[in-house]
Structures are given as structure tokens and as C-alpha cells.
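Engineer: next comes the sequence, and after it the predicted model I'd like to discuss.
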Amino acid sequence: MTEEVSQAYDIIPNRYEYLTLPHERVFFTTEQGFYGSAPHDCWNEYPKKTAGVDPSEVVRTGDVIVVPLDSSVPWVLRKTDVEGKYKLVVECDTGAFLEGDLKPLEPTAITHSVETAILLTCTQIHLEASHALRMRDFVLSIYLSTETPLTEHATSPVDPFVLVILNRDLPSFCHNLMDTGNLIMKDFEKRLKMTINVAPKAFKSPASRRYRAPLDPFFTETTVKNLLRPFRTELRGFPNVQVTGKVSAGLAAAVHKEIASNEISDWRAAFEKMVQEKEAGSKLFQQGNIELASLAWLDATADIDRIHQSSTWEELVREGGESFLMSVAELYFLMRLNIAHTELARVVSEGYFTILAEDSLLMARKSLEKGFWAKGQWKWEPEDRHKAKLWYREAMCTRLSGSVERAALAERLLEKALELAPNDAAILKEKESVIAWRLRGYGYGY
């Protein structure tokens, strides 16, 4: 293996001289269009401009990413017709071959367990631990059941499972459940079935010499309300949540009603919140804090995506009508353009990846399709100047991604942009940069 690696290393262009020969390698199977399995820490030293691979064009299903352990630059290997041989894809300009038994890593389940042996040390430690558990934190048992996986990556149904969680972690749990559910699964809140069991398992234990106090009296009405508060404040629009256990019927019904109620029932309030989030990002941008501005707009568009995928969206559209749809569509499109602008600026100045810019431009374009915002043939059309910005930033993103074989596409995008804004200085300058990049024939258009 070492001999073949050495031969391949000699063929790599001189601009990769900083690579040192690894003694070990880690292999990752790729998916079409992105480096799905590569860990982030493999990219922290050298930006994508040195990686030599454009994922949207070069990487194919079945390719293998080889990440040298002493370098952040990945190599992409592609199987050939010859058994056991792999083509090394770097800038798509090398014909090197490697031999060896290169097997992608299989997904590995991460397990965690709590070591309870200390509780068996002696009676005193056991009693103190039991007392601390009751008085310093609370434990809830949460039963989750859904017919579909919680993530898009899973291909099989997820069996119901029981989650035991500390009270201190409940706000984060509820927030993340609310914040990300609809982003990964449409109508997630309707599909999810959850049972909150207060004081599960033998919480009616009598007082004895072994325990300082029985557990049952500890769960007063006040304590139970404190336990359920994160669910009542964070979760909305989940109709299939039941509260059981040591809780009064009235409180259980009230919690169920609050959790099942819609997050936003008034379309005006919903849109006003979207505007405020956009303006928060604009204020940060005007202050020169580009990174935080981009993050603010990313959060704002994620909120719109979440509401758009939720069961309340149709109700908001029905009440707000076409004016609501047009306002949201324009706000969303402009924020996506803003994200692309800030992220491309960071690519140039700091060597960041183009992935966030690519994603925002993709979503901006998708938001213009028929049926995206409302069922049927309804679509939103931006102003010409905003269309020109979209095409200009798509061309710039193509150049900065380093896929020189897509230079012709970048030029076509710029021609379309110039038809709408023929005297735009930024577009004209970008056209010159793309032409120079194409004539050079390789590398990144920095």
C-alpha cells in the first residue's frame, strides 16, 4: 500500500506539496452532490480551495473520500474497471491509480451508559445518591412513537423508544424538538406521538429505614408544574402529546391543550416576527458584523422553512391570502440573497467553503417555483434587479467553488444578469473574472 501511495503522491500537482505521506488513512463513502460522511475536523486547516474537488460535479455515488490523518485535504478515489484499483480524483487532472483493499467505514451506533456500580459501594452512598437525585434534579420518562424516521438519512422506520432525561435538559430538548422537527419532516408535529410520564416507576415507595423520606410526597402540584413548564412554554402544534403519571387530571388536560395549540394563529403577527428577524440581521450587517448577520438571516429563513412545513401554514395562507404569500416570498428570497452575499464574501476573505452560499442560492431559486409557497400554480416573481443579483451570485459561487468545467455555465448566468442590468459594475467585473478563470483552465477563481 505504501508503495502505491508514494507513486500517486508523486503525480499530485506541485501546489499540493504541503501534503505529507500518511501512515494511516480513513475512508468515507460519498453521496451524490456533497461530502456527506466527512467529519468537519478534516477541513479545519485548509479551505476548500485546496481540496481540489467540486462536490456538485466531481463526486459521484460510490466514490471514496480518503482523508490523510496528518492533513485536512481529502483525496477522492473512484473505482475502475480493474479489480482492486481506484482512480485518484484531484482537480480532475491526474490519472494516478492506487491499489489496495479500500473499504468504506460502516455506520457505527454510538452508545452511552451510566455506571451505577458506585451505588452498590455501601448503604450510605446509596442513600445519599437517592436523596440527591430527588432533591437536586428531577427525572422524567418520555415515550416517543412515530411511523417515520426522525432524520432524512434513515431509511427504515424508527421503533418507539423511551427517553429518560434530566429536568435541567428539558428546555433544550423541547426547543430542539420544536425548532428542527418540521425542517426534517413535513407535518412532523402531527406525526409525532409522545407520552410524558410524571414520576414513573415505583414512585409510591413507602418510607423505610433505608430511605430518608418516601418519594411520593415529593411530587407536589408545584413540583409537577415546574417539571412540565418547558413543555408548556416551548412546544406548540403537537396534538398527540399525552401527560400521564402522578399529575392531576386538570393539569394534564391544560398541558395537552397548550401543547396542541398552534404556535402562531395570526398571520400578521407571524409576518411581523419574520420582518423583525430580517431587520436584526440587517442591523448586524450595517455594523460590520458579517458573520453574525449571516447567522441571523440563516435562523430567520430556517424559521420560515419550519413554519412553511408545519400544519399551521395552510391556515396562515387562508387567513392572510395572496398578500401574505407575496410578502413572505419576497422576504425569504431577499434574505437568501443576503446570506449568499455574506458567505461569498467570507469565502474570498477567509477561505470558507461555498456550501452555505450554494444552499441559500438553491433555496432562493426553489422558492420561485410553482407550488412552492402554495398548492397549485401559484408562484412569486422577483423584480428584475433581484433576478440579476441571483444569477450574478450564482456565477460568483460557481467560480469560487473551483469547478472550472462549469465556467461556461457561470458565463451564461452572467449574460442573463446583464440583460436585466447591463451597466452593473459588479456583474461586469465578475464576467471578466470568470473569463480569466476559464482561460487559465484550472484552480479557484480567487
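Structural biologist: Nice, I can see it.

Engineer: drop to CA atoms for contacts and neighbour counts, all remaining ones
Structural biologist: OK.

Engineer: residues in contact with the residue nearest to T180 when sequence neighbours are not counted?
Structural biologist: In space, and not counting its chain neighbours, T180 is closest to R306: 7.3 Å by Cα to Cα, 6 or more residues apart in numbering. R306 makes contact with D179, T180, G181, N182, L183 under the criterion Cα atoms under 8 Å, 6 or more residues apart in numbering.

Engineer: of these, buried ones?
Structural biologist: By neighbour count, with 16 or more other Cα atoms under 10 Å, these hold D179, T180, G181, N182, L183 as buried.

Engineer: and those residues, which of them are in helices?
Structural biologist: D179, T180, G181, N182, L183 (DSSP state H).

Engineer: re earlier: what is the nearest of the buried ones among the contacts of R306 to L414?
Structural biologist: Using Cα to Cα, L183 is the member of those that sits closest to L414, with 32.3 Å.

Engineer: my read is that R336 contacts L356, right?
Structural biologist: No. Using Cα atoms under 8 Å, R336 and L356 do not qualify as a contacting pair, with a distance of 10.0 Å.

Engineer: quick one, which of those two is more surrounded?
Structural biologist: R336 (26 against 17; other Cα atoms under 10 Å).

Engineer: quick one: that one and A329, what's the gap?
Structural biologist: 11 Å (Cα to Cα, to the nearest Å).

Engineer: before we move on, the earlier item: the residue nearest to T180: which element?
Structural biologist: helix 290-309 (DSSP states H and E).

Engineer: buried stuff in that helix?
Structural biologist: Along helix 290-309, these residues count as buried under the neighbour rule (16+ other Cα under 10 Å): 290-298, 300-309.

Engineer: tell me what the helix or strand A426 falls within is packed against?
Structural biologist: Assigned by DSSP H and E, A426 belongs to helix 425-440. For helix 425-440, the elements it packs on are helix 384-401, helix 407-420, judged by 3 or more Cα pairs under 8 Å, 6 or more residues apart in numbering; DSSP states H and E.

Engineer: one step back: adding distance to T123, write the contacts of R306 out as CSV.
Structural biologist: Listed next are the contacts of R306 as CSV, based on distance: Cα to Cα, whole Å:
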residue, distance to T123
D179, 44
T180, 44
G181, 44
N182, 48
L183, 49
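
Engineer: buried stuff in stretch 419-439?
Structural biologist: L420, A421, I427, L428, E430, K431, V434, I435, W437, R438.

Engineer: in a strand, that's where Y143 is, yeah?
Structural biologist: Yes. Judged by DSSP: H, G, I helix; E, B strand; the rest coil, Y143 forms part of a strand.

Engineer: I307 and L183, how far apart?
Structural biologist: 9 Å.

Engineer: any idea how far K431 lies from L414?
Structural biologist: In terms of Cα to Cα, K431 sits 6 Å off from L414.

Engineer: please apply the same query to E3.
Structural biologist: E3 sits 47 Å away from L414, going by Cα to Cα.

Engineer: dropping in the other structure now:
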Amino acid sequence: MRRPQHPTRSPQPDDTVEYAEGPRASARADAARRRKYRRRRIGVAFAVVAVLVIAAGGIYVATLFARVSDNIAANIVERPDGAAVEIPDWNGPVNLLIMGSDTRADLTSGTYGDDDVEGSRSDTLMLLHVNAAHTDATLVSIPRDTMTARPECTYPDGSTSDAQDVAQINGAFDVGPFCTLDTVREMTGIDVDHFVVVNFDGFIDITNAVGGVDVCLAEPVSDPDSQLFLEAGPHTIQGAEALAFVRTRYGIGDGSDLGRIHTQQVYLSALARKVKSAGTLANPVALFNLADAATRSIQVDSGLSDTSTLVGLASTLATVDLGNMTLLQMPAEDYPEDTNRVQPSPEAETLWAALRADQPVRLGVSDAVVPEPGDDAADGGEGEADGGETTTAPETDATPATDPAVTLGPDVRGQTADNATCAGG
């Protein structure tokens, strides 16, 4: 499918949306500025929770068809330019855009930073690719401060926004989720036609429904902005504490948005392990709560409006082994005009080309794995168990020799979902 071609124009002063310090911001930012940017969004965790939960509950979701259908029916987004949105059959490769909205409209679970924030942005933006065999999945987190071309877009009222040669990617969502969808298609060349949008509500219910998520901290955290106060080491977090964990920015690592993406990937990997565990899948009450909470907190395009379509999506994800589920950050470099922003690096095109060709993606180096008690790696030696050097995955029936995996360079940060890693490491 060809991506739509649009005329471009030079960016105007108001084209770049300024909402936060850039990804290279210092962790020592003064307190006043930290309060100003406290409203930075929950990020990766909010946006992918619903997809993981729906995948886990796919087998059971038929028993609560009516409830889920009602939840989804209230949150369908039609394409404002009137173009048809096809209903997917999920045969072959799957491409899905997952967005986390920072809108304050109609929230009921509480307050999230500055309540007077107007408009909406996709401060979480992830591209999910599942290969045609449904044996490998790649989840790419796109930094919210990525600068890229934006096509002409249509507002819900039918008016249009001009194409831009360059704009901050998270601002496209203020036009609408289809504008973000088209922008990602333009940037990646990948035929992604469907999306899921998740807001703040429902996150606490979801984490409570799975009985908490096991995470690890490489360093203690004391962050009054997100209200997260935890010692270094392993923790089981849920509810408001889980919310604080995925929101914290200055409390862990270097205080950048890229650092926070890593923290959120630690959480998401742990969540995936918990959701796909036998205990969760075998518990009808837990699955009911998960499916209900997830579908209450999402919006979908009209092509995903039927519950059976989401069940089909669930089946594509349920077959992916955690070791073949790769979470990574989009390869990025400083944006020349503003080093507080980023742009896709040359290696990003290697990634996009691999996904367009439906090739599995592997990381050159993984983050450190938390050794289990009695593990041979507990003494801190390097090797597979402690997350030292990682090699390209051996070929199996799921990775035929005619479709080899593409291994990204060591600077691309990420992990597979079966790796238990520590945030802040």
C-alpha cells in the first residue's frame, strides 16, 4: 500500500509543540522547572497495557462479549476525512500503532499533574509489528520529541492542517489519532492502518487485577514529583505505586525521556510475564477484570470496533513466545536545530526496512538480567544469564533461514520480554 503523498511547507513558529524538556535534559533541573513538567505522561506502560491484557484474555473474552462490546462501542474513532478503514483479518503481518493520550477530558480516576492542560498529545507512541507467522513481535517506542515530517491531516470537524516539513511527532495527536497514524506511516514507510489509544483511567485497575507486577530497581528512588519512594532491589508494585513507577523521570537514571522509556520497558516486560503466566490465564475472575478494565480505557479506529476483531488480534499475540517479543527504543540522534529534540538515526531505517520485510529484529546487546537465587550468574559474572553480550537468536522453525533476523547495533537499547531487568541500571 502506498503512503499518501502530501505537499509540504516550511515549519511555522507555532508548528513545534513545546511541552517538556528534551530527552537530554539534566536530572539536576531546578525544582520550579520540575514542577512545571510534572505532567509528563505515564508513557509506554499506559499505551501497551491494553494490548497485552487483551492478548492474555483472548481465550476467555467470548464469555464477556456483551460487556466488552459495550465498552468498545463507546470509544470508536471514525476517520475524519471519510476514507474507508478496512476491517483486518490478521492473516499475515500485523502492524498496530499504540498511543497514550495525555488528555484530561472525562478522566475519573484522579488528577494527573496540571489539570488545566489543554489539547492532547501522544506522549506515548509505539509501533507493534507481529510477523506473518505470528511467532515474533517487535514493539518500538518512538520518543515523543522526535522531529519528522507531518502530512496534511483532517480535524474531526472536517477542517485540515497543513503539511509540515518538520514537526514534533507528539503534536500530531492534537489534530487526531489518524494524523499520528499517517505521520508514522510517512516516517517509517510501514503499512500501519490501525491504532489503539489509551488514556490514564484504568491503569490502576489493570495492575490491581493482575495482583501487582514484580520489578527491580538498581538504585533507590525518591521522587516527590511522581510520589515514588522505593529502596533499591525487587518490589511488587500495583495501583498508585505502579502508576508512579511508570511516571517517574527524574527519580531514575539521567532524567531524560529516553531513560524513562527504559524504565517503562522494564515494567512492560514484567507485566507481559505476569499476564501470560499460567496463574493469570487460568483465573476466570482475573481475566474478566482485565478485559473489562482494558476495554474501558481504550479508543480504537472503526476497523477494530468489533469484539471478534480484537479477539483475532489477541490470538496473534498469544502465540508469541516472550523470548521473541522484543521491546526497543527507536534508534535516534540529536536533532541538529535543537539538541533537546531527536530525529531518527540512520539505523532507524535499518529497523524500518526489517519490519517492512517482515524480518525478526534482535538486539546486539541486552540490559542486565536479574539473577534468580541459586542462578550461576548470581556472582555477577558475564554471560547469557546476567545479560552480557547477546547473540543473534539461533534459527528455529519460527525463524527460517530464508528470513534471517536483523541484529541492531549495540547502541540501540531494549530487551526481550522474558528478561527480568532492573530500572536505573
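Structural biologist: Alright, I've got the coordinates. The structure displayed is predicted, hence computed values, not measured ones.

Engineer: TM-score for this pair?
Structural biologist: After superposition, the two chains reach a TM-score of 0.21 (TM-score structural alignment, normalised by the length of structure 2), with 163 aligned residues with a Cα RMSD of 8.0 Å.

Engineer: hang on, the earlier thing: between the ones in helices among the buried ones among the contacts of R306 of structure 1, which is closest to I11 of structure 1?
Structural biologist: Of all those, I11 of structure 1 sits closest to L183, with 44.0 Å by Cα to Cα.

Engineer: these two touch, right, the closest one and I304?
Structural biologist: No. Distance between L183 of structure 1 and I304: 9.8 Å, which falls outside the contact criterion (Cα under 8 Å).

Engineer: just the helices in structure 1 please.
Structural biologist: Counting by DSSP H, the segments of structure 1 that form helices are 2-11, 123-136, 170-184, 188-191, 221-234, 249-260, 267-286, 290-309, 313-350, 355-366, 384-401, 407-420, 425-440.

Engineer: no, scratch that, I was asking about the stretch 101-250 of structure 2
Structural biologist: For the stretch 101-250 of structure 2, the helices defined by DSSP state H, counting those that start in this stretch cover 177-188, 203-209, 239-247.

Engineer: state the distance from the nearest residue to R268 of structure 1 once chain neighbours are set aside to S327 of structure 1.
Structural biologist: Nearest non-adjacent residue to R268 of structure 1, counting by Cα to Cα, 6+ apart: G320, 7.5 Å away. The spacing between G320 of structure 1 and S327 of structure 1, counted by Cα to Cα, is 10 Å.

Engineer: which of the ones in helices among the buried ones among the contacts of R306 of structure 1 sits closest to K389 of structure 1?
Structural biologist: Nearest member of those to K389 of structure 1, counting by Cα to Cα, is L183, at 26.7 Å.

Engineer: re earlier: neighbour-wise, which of E3 and L414 of structure 1 wins?
Structural biologist: Per other Cα under 10 Å, whichever of E3 of structure 1 and L414 has more neighbours is L414, with 26 against 10.

Engineer: the residue nearest to the more buried one when sequence neighbours are not counted and A252 of structure 1, how far apart?
Structural biologist: Leaving aside its sequence neighbours, L414 of structure 1 sits nearest to Y392 (Cα to Cα, 6+ apart; 5.7 Å). Separation of Y392 of structure 1 from A252 of structure 1 (Cα to Cα) stands at 55 Å.

Engineer: tell me which of those two has more neighbours.
Structural biologist: Per other Cα under 10 Å, whichever of Y392 of structure 1 and A252 has more neighbours is Y392, with 25 against 18.

Engineer: what residues are up against that one?
Structural biologist: Contact partners of Y392 of structure 1, counting by Cα under 8 Å, 6+ apart, are L413, L414, A417, I427, E430.

Engineer: so which elements touch the helix or strand hosting V53 of structure 2?
Structural biologist: According to DSSP H and E, V53 of structure 2 maps onto helix 44-56. Applying 3+ Cα pairs under 8 Å, 6+ apart, one finds that helix 44-56 of structure 2 contacts strand 94-101, strand 122-130, strand 194-198, helix 203-209, helix 257-275, helix 284-296, helix 307-318.

Engineer: return the set of buried residues in it.
Structural biologist: Applying 16+ other Cα under 10 Å to helix 44-56 of structure 2 flags 44-56 as buried.

Engineer: I'd like to check the angle between that helix and helix 284-296, please.
Structural biologist: 130 degrees (axes from the mean of the first three to the mean of the last three Cα atoms, to 10 degrees).

Engineer: got the angle between helix 44-56 of structure 2 and helix 239-247?
Structural biologist: With the same axes, to 10 degrees defining the directions, helix 44-56 of structure 2 sits at 120 degrees from helix 239-247.

Engineer: can you name the next helix or strand after helix 44-56 of structure 2?
Structural biologist: helix 65-73.

Engineer: need the next SSE after that following helix, C-terminal direction.
Structural biologist: strand 76-77.

Engineer: now for that next one, which elements pack on it?
Structural biologist: Applying 3+ Cα pairs under 8 Å, 6+ apart, we find strand 76-77 of structure 2 packed against strand 298-301.

Engineer: what helices or strands is the strand it packs on leaning on?
Structural biologist: Counting contacts by 3+ Cα pairs under 8 Å, 6+ apart, strand 298-301 of structure 2 is packed against helix 65-73, strand 76-77, strand 194-198.

Engineer: now distance to S141 of structure 2 too, for these, in TSV please.
Structural biologist: Below are these laid out as TSV (distance: least, Cα to Cα, whole Å):
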stretch	distance to S141 of structure 2
helix 65-73	25
strand 76-77	23
strand 194-198	14
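
Engineer: for these, which one sits closest to D338 of structure 2?
Structural biologist: Smallest distance to D338 of structure 2 across these (Cα to Cα): 28.7 Å, for strand 194-198.

Engineer: may I see the buried residues of the closest one?
Structural biologist: Result for strand 194-198 of structure 2 [16+ other Cα under 10 Å]: buried residues H194, F195, V196, V197, V198.

Engineer: my guess is the second one contacts T180. True?
Structural biologist: What it means is F195 of structure 2. No. Applying Cα under 8 Å as the test, F195 of structure 2 and T180 come out as separate, 9.5 Å apart.

Engineer: thanks a lot, see you next time.
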